[in-house]
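A.B. asks: The following block contains a protein sequence and its predicted model.
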Amino acid sequence: MPVQPASPVLTQRESVKPPLDSKIKLPLVLLVLDGWGIAPSSRGNAISIARTPNMDKLMQMYPTVAVQAAGEMVGLPWAEMGNSEVGHLNIGSGKIIYQNLPLINKAISDGTFFKNERFLNAIKAVKERGGKLHIMGMVSDGGIHSSQDHLFALLEMCRDNDLKDNVFIHGFLDGRDTEKNAALGFIAKLETKMHETGVGKIASLAGRFYAMDRDNHWDRIELAYQAICNGKSRDMTDSPLKAIEVSYAKNVFDEEFYPAVITSEQGQPVATVTDNDVIFFFNFRADRARELTKAFVLPGFSKFERGAGLNGLTFVCMTEYEKNLPVKVAFEPDTVKQPVARVVADAGWNQLHIAETEKYAHVTFFFNGGGEDQYPNEDRVLIQSPRVPSYDQTPAMSVVVLADRIVQELATKKYQFVVANFANADMVGHTGNLQAAIQAVEAADTAIGKVAEAVLKMNGTLVVTADHGNAEEMVNLQTGEIIKEHSTNAVPVIMANAELQQMRNMFPPILDGDLSRLQPSGVLSDVAPTVLSLLGLPVPSDMTSRSLLPR
């Protein structure tokens, strides 16, 4: 994401229009504390160790809840730690934005996968034309590029739609996101599934080194392509499992497995790709699926000699690998039509998006729903992050400068809405330096106090949340090892204004000041409808999450 330059100092200022409803307290500042999660006090919790009088005061005086910020609750695979991109996307969009793996898993579990028109129409075409269906992708449970469960669901779909013959599988072996020699188990499991469903024969195998290159090593892609499409390879075998065992005996494991063509008893390829055939590519991650896809579908492809051209080929990708490819896409990207920023812009209001370099893209591109557009009356300010080898050398990073700039912009009374990110708890947390992280948290708390004082003096509203956890979990309490990664912990949401202070008793108390005793009562995407409700703006139907305010 290229960083846009800081906005120039604004000279034309507009006064905030007073809201019609006196309960609406403007301006509203949404402050995202990067990497500020909730966990019990411990020797590895930089947040609980640090002195945070401003956050403590806000939590005691104003409604405070905990929300889930990891795993399926933000559209990630189960138990996967949250991250800044997904966090800001959820915060700004007002709905759970499912990433590819959980999106497809959910479709399988709720049955919509088996009603997918892209797949069903292609299966219908195979039956009507008398052609073949080729299902290709990585046969692995690594969960990074593909899922074996998705392949199995496709076999079940073929069975349920009476397509049992002429279904052929071209499997890619992993060995990178799995153990180096896990393919024997995966292929054996696939053969069991084919027997159960009565669908499919393995037609070729290739290591991901060949079939899933992403660095323009077209000589590798060519070997995989020739095996899949034309049934040509140095290695011809009548048994997939035997081919893998022979390769292992040569100390060539899954990732570098040389493309092999599976043959019939007569020694002929089990299947080749011919006119009017259909290909399903079930990898859900794009980067290592693009090259092989282009070799099949681009009319002017010239990276290697493909052989006889294919007429009437239907190619269905599991997800969008690249825009404008001549393919069908089974699961289109989840678009965000009306993020918070657009709703504010549609109201004719002024908004400011401000962060330091490390998180600038997050309060712009990701908060705006993954769109490049800058909305009307949306100003952006970039504060330069310190240029140091490691942020534990400057734990405050630019949080003080950032807070001062926010206060300065609020004083102009131009903006009805401000979204800001304080990056330092997360970025210093990633260094693994606990003492520096404690200093980072304390610096952030001081900055929070500055912003809170300015907002509340204006009779405005402050909403404080986080995109994911990090600084609260920096030591493995069992082993003593340093943790530098994000966590799966919940994060706080504090809603502060004069009206909300009177509602504090409607929310659970924070016993002994320990946020970790709060049960999560929502998810990160609930922040968006909460913010719009506090702004007095309509919550669009596209936002399927709910406000955290009492109904």
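C.D. replies: Okay, I see it. Please read these numbers as outputs of a predicted model, since none were measured by experiment.

A.B. asks: From now on I want contacts and neighbour counts done on CA atoms only, so please keep to that.
C.D. replies: OK.

A.B. asks: what ranges do the helices span in the stretch 201-350 of the chain?
C.D. replies: 208-211, 218-225, 240-249, 290-297, 340-346 (DSSP state H, counting those that start in this stretch).

A.B. asks: Of all the ones you listed, which one is nearest L402?
C.D. replies: helix 340-346 (20.4 Å; C-alpha to C-alpha).

A.B. asks: helices or strands up against the very next helix or strand once past that closest one?
C.D. replies: Going down the chain from helix 340-346, the next helix or strand is strand 351-356, by DSSP states H and E. In terms of contacts (3 or more C-alpha pairs under 8 Å, 6 or more residues apart in numbering; DSSP states H and E), strand 351-356 is packed against helix 340-346, strand 378-383, helix 399-411, strand 417-422.

A.B. asks: residues making contact with the longest one?
C.D. replies: Think helix 399-411. 27, 354-356, 383, 415, 422-424, 443-444, 446-448, 450-451, 454-455 (C-alpha atoms under 8 Å, 6 or more residues apart in numbering).

A.B. asks: Could you pick out the longest helix of this structure?
C.D. replies: In the chain, taking DSSP state H as the definition, the longest helix is helix 434-457.

A.B. asks: Which secondary structure elements does the helix or strand following that one sit against?
C.D. replies: Counting by DSSP H and E, the next helix or strand C-terminal to helix 434-457 is strand 461-466. Strand 461-466 sits against strand 28-33, helix 434-457, strand 491-496, with contacts defined as 3+ C-alpha pairs under 8 Å, 6+ apart.

A.B. asks: Included below, for side-by-side comparison, is a second structure:
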Amino acid sequence: MGNSDFSWKLADHPKLPKGKTVAVVVLDGWGEANPDKYNCIHVAETPTMDSAQAGAHKWRLVRAHGTAVGLPTEDDMGNSEVGHNALGAGSIFAQGAKLVDLALASGKIYDGEGFKYIKECFDQGTLHLIGLLSDGGVRSRLDQLQLLLKGSSEHGAKRIRVHVLTDGRDVLDGSSVGFVETLENDLAKLREKGIQHASGGGRMYVTMDRYENDWGVVKRAWDAQVLGEAPHKFRSAAEAVKKLREDPKTNDQYLPPFVIVDQSGKAVGPMVDGDAVVTFNFQADRMVMVAKALEYEDFDKFDRVRFPKIRYAGMLQYDGELKLPSQYLVSPPEIERTSGEYLVHNGIRTFACSETVKFGHVTFFWKNMSKFLVTLELHSIFNPG
């Protein structure tokens, strides 16, 4: 349909009178699947939802995973972002993992402005890759990292350091050992090309905080990834993960930070002037804080000790309003005609709210992709100060 033929006009609802207040409740993570003992929603007591389903207005199921929301395969479980971004659009837009897959498969990722920007450092500096080591497909994927390592090497990177974050949230706890060993086997073949692990830590304890809940998480990342300093030092990432997981109180999500050192005990991968950095997660919310630390000169959330002159790019742009980061390897999806835009064009006022740890979904995802939807951020109400 051409733009000239398109109308924003919404037909009147056949039953609801005009001016009626309507609540749209997004049950993030709620779904229907086979009713067995592993299905927590089936096992739980849910009288309110059971009553709603048994009433006169039964809900309709909407697919929120896989190819229906622009993800690569039906096995991709999806995430909050891909559902909220395109709410009401009635179209499928390639998002997140799918966008990265297409860019890697076509090789266009290496022709883009973001890669050209970091490539300026390849002759003299080190390329640092930071992100979640997982195959969960929610925030990153191991196979994408493997392709990016290979492609970066083939496109001029002479020295690469990988800073891994163990998962245990989007995948089973304990799976980090296998992921690290898989990557180390790859790196062993590439070591003569100057590629190796540099640091690591659990995703919820190192790097991946969100909505400025705990800057200490990013501070621990900065110390290990940038300064090359951590309480634990190992000769390999596999040794680090296995050893640290021996503590019964430790799991993949909260693995303490570690650095890889050489024979003399010196960290192999601190960041220095002239280096390039890529955060390879494709989902945005848990990358914004570290992006601020890497990019902002006037950053004041913690003492960075030193701020190396680097060239930094995200896998995607993580915050469209802040234009953060300013450089990225894959362009974000151009999503249009979402529910928010329809409401505004029809003069319907909206009020959107969420509990604290999801407030960004109504103030960032919806607002960014529905450019004219005005929302009220309630973070200060739920979390005073």
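C.D. replies: Looks like it came in fine. In this text the structure is predicted, and so the values were computed from the model without any measurement.

A.B. asks: Can you give me the TM-score here?
C.D. replies: TM-score for the superposed pair, counting by TM-score structural alignment, normalised by the length of the second structure: 0.68. Supporting figures: 319 aligned residues with a C-alpha RMSD of 4.3 Å.

A.B. asks: Among the helices and strands packed on strand 461-466 of the first structure, which comes closest to S146 of the first structure?
C.D. replies: That would be strand 491-496 among those, by C-alpha to C-alpha, at 30.1 Å.

A.B. asks: Tell me the residues of the second structure aligned with that closest one.
C.D. replies: Taking TM-score structural alignment as the measure, the second structure aligns no residues with strand 491-496 of the first structure.

A.B. asks: Now the host helix or strand of K189 of the first structure on the second structure. Mean distance?
C.D. replies: Assigned by DSSP H and E, K189 of the first structure belongs to helix 183-197. Compared with the second structure after fitting, helix 183-197 of the first structure deviates on average by 1.8 Å (mean C-alpha distance after the TM-score superposition for the first structure).

A.B. asks: Hey, what's the angle from that helix to helix 240-249? Just curious.
C.D. replies: When axes from the mean of the first three to the mean of the last three C-alpha atoms, to 10 degrees is applied, the directions of helix 183-197 of the first structure and helix 240-249 differ by 180 degrees.

A.B. asks: Mind listing what's buried along helix 183-197 of the first structure?
C.D. replies: A183, L184, F186, I187, L190, E191, K193, M194, T197 (16 or more other C-alpha atoms under 10 Å).

A.B. asks: since we're on H150 of the first structure, how many residues are nearby?
C.D. replies: Neighbourhood size, H150 of the first structure [other C-alpha atoms under 10 Å]: 21.

A.B. asks: Then the one 4 residues further on?
C.D. replies: The burial metric for L154 of the first structure, expressed as a neighbour count using other C-alpha under 10 Å, is 20.

A.B. asks: Now which residue in the second structure aligns to it?
C.D. replies: Going residue by residue (TM-score structural alignment), L154 of the first structure aligns to L148.

A.B. asks: The helix or strand that match falls within: average distance to aligned residues in the first structure?
C.D. replies: Using DSSP H and E, L148 of the second structure sits within helix 142-154. Following superposition, helix 142-154 of the second structure is found to deviate from the first structure by 1.6 Å on average (mean C-alpha distance after the TM-score superposition for the first structure).

A.B. asks: now for that helix, which elements pack on it?
C.D. replies: On a contact count with 3+ C-alpha pairs under 8 Å, 6+ apart, helix 142-154 of the second structure meets helix 96-106, helix 176-190.

A.B. asks: Can you lay out those helices as JSON lines showing distance to P270 of the second structure?
C.D. replies: Below are these laid out as JSON lines (distance: least, C-alpha to C-alpha, whole Å):
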{"stretch": "helix 96-106", "distance to P270 of the second structure": "27"}
{"stretch": "helix 176-190", "distance to P270 of the second structure": "18"}
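
A.B. asks: Of those helices, which is nearest R159 of the second structure?
C.D. replies: Here helix 176-190 is closest among these (C-alpha to C-alpha), at 10.2 Å.
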